[in-house]
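Participant: Could you work out the structure for the sequence below:
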Amino acid sequence: MTQPALAPRNAFTGVVVVWAVAFLAAAAIGIFVAEDWRIPWMLVGFGGAVLLSFAVQLWYGRTDGFIFRVAGSIIGALLLMGVISIGFGIAALIPA
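Facilitator: Next comes the predicted model:
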């Protein structure tokens, strides 16, 4: 028999943490990395977000909704990093 958690952690907090880290990683990559290397580093940043998503949700320690939380974290990070990379791509087309 399992005992219920007395004060369970908020599951949505872990999802938001992954989104925030993905946003910061995409912004840092866009600012500090040369244009030729942005896409490979965005892939590395997204891979880090995927690993962080699993780590955060495993740390959370609850099995119910695990796939939903991980999928929400990963899809949100993918969309966020995609929108930011589109913004940097459009900015690269504008002559300086």
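Participant: okay, CA-based contacts and neighbour counts for the rest of this
Facilitator: Fine.
Participant: Just say helix, strand or coil for Ala20.
Facilitator: Secondary structure, DSSP: H, G, I helix; E, B strand; the rest coil: Ala20 is helix.
Participant: Tell me how far it lies from Met81.
Facilitator: Using C-alpha to C-alpha, to the nearest Å, Ala20 is found at 11 Å from Met81.
Participant: before we go on, could you also do this sequence so I can check it against the first one:
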Amino acid sequence: MSDAVLAPRNAFHGVIAVWAVSLIGAIALGIALPEQDRVTWLVIAFGGVILLSFAVQLGYGRAQGFIVRVAASCVGSLIVMGLVSAAFGLAALAAAL
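Facilitator: Predicted coordinates for the structure are as follows:
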């Protein structure tokens, strides 16, 4: 008798979770930090997001598509954090005028 093959979990949920963490982290850093310290801490936070993306994808335990999922997590987080950073930069520029 053979066991029923279970459908693997959708690993794309981990990618979206990492994007959400990067969005929340970038907004929190943008609000909490002064303008001159934001870029430094956003780079540090991005490093943490990269480590988080590896941890989340390793937690799924699937080797197939690992590089694609980690790359999607990292590139998506970079875009999200860049857009949030640009929004805070435009807000600071508008406040200066």
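Participant: Can you pull the TM-score for these?
Facilitator: Overlay of the two chains. TM-score (TM-score structural alignment, normalised by the length of structure 1): 0.92; 94 aligned residues with a C-alpha RMSD of 1.7 Å.
Participant: and Gly82 of structure 1, how many neighbours?
Facilitator: Neighbourhood size, Gly82 of structure 1 [other C-alpha atoms under 10 Å]: 15.
Participant: Please identify which helix or strand holds it.
Facilitator: When elements are assigned from DSSP states H and E, Gly82 of structure 1 belongs to helix 66-93.
Participant: mean deviation of that helix from structure 2?
Facilitator: Superposed on structure 2, helix 66-93 of structure 1 shows a mean distance of 0.3 Å to its aligned residues (mean C-alpha distance after the TM-score superposition for structure 1).
Participant: quick one: buried residues of that helix?
Facilitator: Across helix 66-93 of structure 1, burial judged by 16 or more other C-alpha atoms under 10 Å covers 66, 69-74, 76-78, 80-81, 84-85, 88.
Participant: quick one: which of these is nearest Ala27 of structure 1?
Facilitator: Nearest to Ala27 of structure 1, judged by C-alpha to C-alpha, of the buried residues of helix 66-93 of structure 1 is Ile84 at 7.3 Å.
Participant: Quick check: that closest one vs Ile90 of structure 1, distance?
Facilitator: For Ile84 of structure 1, the distance to Ile90 of structure 1 - C-alpha to C-alpha - is 10 Å.
Participant: repeat for Ala27 of structure 1
Facilitator: 15 Å.
Participant: same question, Leu79 of structure 1
Facilitator: When Leu79 of structure 1 is compared with Ile90 of structure 1 (using C-alpha to C-alpha), they lie 16 Å apart.
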